[in-house]
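> sequence-free structure coming up:
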């Protein structure tokens, strides 16, 4: 590895380590020799370079070929380090991958990794990409009853996460890229002294998920500009004081058609109706019955591939809470439990397919999907919505009265 300036020569911005998001101090010598973009060749240490070698090495031939291609707008993006994401975030490509796309949406190149200041407390996957302690935790099979101290920390993290999501909502308009939304989320998160939980979680490359139109969930922010009539879900999770706080909302981009407005409103109502039954003694499986009943009345379907989850000091843990009817979830709610409910509702069939990036889940028929999510605390008498909207939340849903 060769030492070099940790700034991009063109933009003057600090470069982040490809592996761990710390300030990059070294550059891949092969990339320097080929005069390839610094953004995808920056590392904080020899250790990170060695751990990233299997992922990084293929970029040399890909980018060298692209560097020799005739100039065009997309080529200019590659020169700045923007590339298509593959292999669940572990690979990049200069070419749009082949796929039997289910709808009109396509992936666009994604920007290089964003910097996280070294003073920010990081979850275990920030460097490794693997939440190993989470996966073997006892709380994957047992539901934790949180202490008063844990609840206080989580409550604070959830309030900050709400502010972060609200900042993203204010940025949404036609012409804005989902990468810009990710930048807003990233900057707001680190400004609050928190870490964006999705960043490098199982190698996810960005700080939030942005799911547009037919994307069910886990959309990767990229260089596509939002268009009038789109809908976009922004899913934010932050890690602050040892706790993860998770929420999402689906927004309108300009004026949308009636079908999209009905879809988004019904999805919002599905979550509200599910939250209304949360209290000690309620079985987890009842959540899916309530959601499915309301969605079906509107002629919509409920995604079965993803579910709500326990949350706190772990990003994902027990209990799993399916959103569809006739599910087999075992157990009941107890005071002190914290979990998310996050129904994904489709305009057409409930089935989904996975894009070649290994993250983006889209509807199997290409029709639109919407989602809403809150982090919840079961209390002695009912429920506290820890990520609830606040008076300062932007007035973006016409069915709500924020006055």
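Everything's here; your move. Nothing here was measured: the structure is a model prediction, and the numbers come from that model. Numbers count the residues shown, from 1 in each chain.
> CA only for contacts and neighbour counts going forward, please
Noted.
> so where do the strands sit in the stretch 101-250 of the chain?
Listed in chain order, the strands found in the stretch 101-250 of the chain under DSSP state E, counting those that start in this stretch are 195-196, 209-212, 215-217, 231-240, 243-252.
> The chain: helices as residue ranges?
Ranges of helices in the chain, per DSSP state H, are 29-34, 46-51, 53-67, 73-79, 125-128, 132-136, 148-171, 178-191, 258-276, 285-297.
> Which one of the ones you listed lies nearest to residue 360?
helix 178-191 (13.7 Å; CA to CA).
> Out of the strands of the stretch 101-250 of the chain, which is closest to residue 48?
strand 195-196 (19.2 Å).
> Show me what that closest one is packed against.
Under the contact definition 3 or more CA pairs under 8 Å, 6 or more residues apart in numbering; DSSP states H and E, strand 195-196 sits against helix 178-191, strand 231-240.
> Make CSV from these and add mean neighbour count and distance to residue 354 to it.
Output for these, formatted as CSV (neighbours: other CA atoms under 10 Å; distance: least, CA to CA, whole Å):
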stretch, mean neighbour count, distance to residue 354
helix 178-191, 22, 19
strand 231-240, 28, 17
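> Put this next to the previous one:
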């Protein structure tokens, strides 16, 4: 620790350790612009002795500064993500963008009424129950009561996604999609599970073109020819229901249509093998076989997951072939299958926001997801499309004239 022009020299300051007159300030505190009180020391020795405890104020203060900036600059809509202290600013960071998409401003965090039951991360962003649960190691067999709650919640989640699908067209922003998801969720008495989960700032994920997953709704207007995935999870009566679909925006080129249809088929083929006694690893084999035969690749960084009273838990369900997932399916288990299929290479990159996963080569990606229940004889798709679901997929029209 060295003194400089910003180091206090007035004896009115006291050493944070021993209380003697202080003349030196912690350089990290200077960098973070922290108050001199509590960050000054009389000698290098006192500073060194105090370092193990004093350094703990730095990350807390850094996060506090980000929160403060978020509050002060919320009108410009750029600061949006507190995960690991990261934030989107009005100046784009130096980053090797892989495609044409760029981050845009987002709106203020949407509010949830007091009467709605909320998960434990709704206040501080940390899913404490989930992180400490035994269900991260043991696959739960749901009780009949839990299963009935899952059915009800997944039905609501399906209705919310269908509401979002109805407004997708050129000129709509992904933030407007998020508004529809948010309002439809709370109107049903639910909480949008992604909101503030590990500080995620919005109520759903919207992944456009080269974005694989976890895209953050923002002010960018959807363009004719885009594809957009909307990922919805609802928390209702203590359980979660999770699903997503990839939609066409206006007139979409043939290659993108083939990608989206193949991804839909990958999920359908994977669901068709779900029943007691099937190994989890088989899901990836089925998906990988169909995607590869169609000339596409399967993302390996993200997988399906157990779900219920926890948003994410065991089992993990990889979507790629030759995976090493351990275990077999049993009646009463609930989990998601959610293949992410790329037009080019399977590898992904993460934007500086810490959330947005994009294809490494900038080519397009599609995804579909359902929450499933393993039954005694097979599978029940808890988030299945219903007769009122919007008619947006051409291949379904061919099957149901």
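Okay, I see it. All of these numbers come straight from a predicted model, not from anything done at the bench.
> picking up where we left off before, just put the strands of the stretch 101-250 of structure 1 in TSV and tack on distance to residue 330 of structure 1.
Listed next are the strands of the stretch 101-250 of structure 1 as TSV, based on distance: least, CA to CA, whole Å:
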stretch	distance to residue 330 of structure 1
strand 195-196	31
strand 209-212	29
strand 215-217	25
strand 231-240	26
strand 243-252	23
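> Among the ones you listed, which comes closest to residue 260 of structure 1?
strand 231-240 (7.5 Å).
> Return the residue of structure 2 aligned against residue 324 of structure 1.
The alignment partner of residue 324 of structure 1 in structure 2, by TM-score structural alignment, is residue 320.
> Quick check: its match vs residue 289 of structure 2, distance?
Residue 320 of structure 2 sits 9 Å away from residue 289 of structure 2, going by CA to CA, to the nearest Å.
> between those two, who's got more neighbours?
residue 320 (28 against 16; other CA atoms under 10 Å).
> Now for the more buried one: which residues touch it?
Going by CA atoms under 8 Å, 6 or more residues apart in numbering, residue 320 of structure 2 touches 284-285, 287-288, 298-300.
> what do you get if the cut-off is 10 Å, keeping everything else the same?
By CA atoms under 10 Å, 6 or more residues apart in numbering, the contact list for residue 320 of structure 2 reads 281-289, 291, 297-303, 339-341, 346.
> how about a markdown table for the helices and strands packed on strand 195-196 of structure 1, with distance to residue 197 of structure 1 added?
Output for these, formatted as a markdown table (distance: least, CA to CA, whole Å):
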| stretch | distance to residue 197 of structure 1 |
| --- | --- |
| helix 178-191 | 10 |
| strand 231-240 | 5 |
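> quick one on the thing from earlier: now the buried members of the contacts of residue 320 of structure 2.
Among the contacts of residue 320 of structure 2, the ones that count as buried by 16 or more other CA atoms under 10 Å are 281-289, 291, 297-300, 302-303, 339-341, 346.
> which residues does the counterpart of residue 190 of structure 1 in structure 2 contact?
Aligned by TM-score structural alignment, residue 190 of structure 1 pairs with residue 186 of structure 2. Residue 186 of structure 2 is in contact with 111-113, 115-117, 160, 192, 234-236, counting by CA under 10 Å, 6+ apart.
> same deal with residue 351 of structure 2?
Contacts of residue 351 of structure 2 by CA under 10 Å, 6+ apart are 93, 95-98, 102-103, 211, 215, 357-358.
> That one matches what in structure 1?
Alignment note: residue 351 of structure 2 maps to residue 355 in structure 1; criterion TM-score structural alignment.
> shouldn't residue 157 of structure 2 be in contact with residue 389?
No. Distance between residue 157 of structure 2 and residue 389: 11.9 Å, which falls outside the contact criterion (CA atoms under 10 Å).
> neighbour count winner among the two?
The residue with more neighbours, out of residue 157 of structure 2 and residue 389, is residue 157; 31 against 15, by other CA under 10 Å.
> how much space between the most centrally placed residue in structure 2 and residue 202 of structure 2?
Nearest to the mean C-alpha position of structure 2, counting by CA atoms, centre = their mean, stands residue 214 at 4.4 Å. Applying CA to CA, the value for residue 214 of structure 2 to residue 202 of structure 2 is 10 Å.
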